[in-house]
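J.: Following is a predicted model, sequence given first.
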Amino acid sequence: MWPNAVAHALSRFEWAFEQPGRYLNASEVYSPGLEVEDARDDLEWAMLHLPPGAKRDLGRLLARIDEEFERRTLPEPNNIEWTMAGWWWTRMRER
C-alpha cells in the first residue's frame, strides 16, 4: 500500500457518512471512480498486512464502519456474484 492509504480510505467513509439522508446516495461519490466500496477493499487489504495491535485497532473501526454502511445501504440480490469480492459490493445505494 502507499503512504497514508488507510487514512485516505477512512476519510472516504467519513465523507460518505457525513452526507445527509437515511441512505447513501449512489450519484455522489468522493471522487470519480473512487467509491466507498473501493475504500473498504483497501481497508480489508490493510487488515491482512498489519501487525496485531494495529489490526485490532483498525478492526474496531471497521466494525463501526460496516455497521453504518449496512444501515445506510440496501441488499442488492442481483450482485450476489460479488460476494467473493466482499459483502460490501452486494449492497446498493439510493439513486
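T.: On my side now, so go ahead.
J.: Please make it C-alpha for all contacts and neighbour counts, starting now.
T.: OK.
J.: Buried residues in stretch 47-59, which are they?
T.: Using 16 or more other CA atoms under 10 Å as the test for burial, stretch 47-59 gives M47, L58.
J.: For that stretch, what is the distance to the chain centroid?
T.: Stretch 47-59 sits 16 Å away from the centroid of its parent chain (CA atoms, centre = their mean, to the nearest Å).
J.: this is the other structure I want to compare:
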Amino acid sequence: MWHGAVAEALHRYESFLRKPGRYLYLSWSDCPCCDPTDARDTLEEALRRLPPAARGRLGAVVARLDAEFLRRTLPDPRAASVSSWHAAAWWRQRIRET
C-alpha cells in the first residue's frame, strides 16, 4: 500500500455516503476513484495488514461506514453470479446503476 492509501480510501468511501438521497447506487465506472467498492477493498486490505491496536481503531470507523453503506444501498441478488470477485466481498454485491 502507498503512503496515504487509507486516508484516501476513507475519504472516497465517506464522500460516497455523503451523497443525498435515501438510496445510493454504485456506478459502473471503470475509474477506481469513483467506485466506493474500490475504496472499501483498500480499507479491507489495510485491516488485514495493520497491527491489532490500529486495526481496532480503523475497524470501528469502517464498521460505522459499512452500516451506512448497507442502509443506503440495496442487495443485488445476481451480483455473486457475475464473477468470483463480486462474490468474494459483500460490498461488491450491491445494486449498481444501469
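T.: That came through, no problem. Predicted model only: the values in this text are computed from it and were never measured.
J.: And the TM-score between these chains?
T.: Once superposed, chain against chain, the TM-score is 0.86 (TM-score structural alignment, normalised by the length of structure 1); 93 aligned residues with a CA RMSD of 2.0 Å.
J.: Contact partners for E37 of structure 1?
T.: Neighbour list for E37 of structure 1: W88, W89 [criterion: CA atoms under 8 Å, 6 or more residues apart in numbering].
J.: Following the chain onward from the helix or strand encompassing it, which element is next?
T.: Using DSSP states H and E, E37 of structure 1 maps to helix 36-49. Sequence order places helix 52-71 as the next helix or strand after helix 36-49 of structure 1, per DSSP H and E.
J.: what's the matching range in structure 2 for that next one?
T.: Aligned using TM-score structural alignment, helix 52-71 of structure 1 spans residues 52-71 in structure 2.
J.: mean offset of the matching stretch relative to structure 1 (after superposition)
T.: Stretch 52-71 of structure 2: mean distance to aligned residues in structure 1 after superposition is 0.6 Å, counting by mean CA distance after the TM-score superposition for structure 1.
J.: which other residues reach that stretch?
T.: If you take CA under 8 Å, 6+ apart as the criterion, stretch 52-71 of structure 2 is touched by Y13, E14, L17, L43, A46, L47, R48.
J.: and what of stretch 11-25 of structure 2?
T.: 33-34, 36-37, 39-40, 65, 68-69, 72-74, 94-97.
J.: Can you tell me the number of residues neighbouring R12 of structure 2?
T.: Counted with other CA atoms under 10 Å, residues neighbouring R12 of structure 2 total 21.
J.: residue farthest from the centroid of structure 2?
T.: If you look at how far each residue of structure 2 sits from its centre, by CA atoms, centre = their mean, the farthest one is A53, at 21.7 Å.
J.: From A60 of structure 2, how far out is it?
T.: To A60 of structure 2, A53 of structure 2 is 11 Å away according to CA to CA, to the nearest Å.
J.: And for R40 of structure 2?
T.: Taking CA to CA as the measure, R40 of structure 2 falls 14 Å from A60 of structure 2.
J.: neighbour-wise, which of the two wins?
T.: Set R40 of structure 2 next to A60 and count neighbours by other CA under 10 Å: R40 wins out with 22 against 12.
J.: wait, isn't that one in contact with A9?
T.: Yes. With contact defined as CA atoms under 8 Å, R40 of structure 2 counts as touching A9 (6.9 Å).
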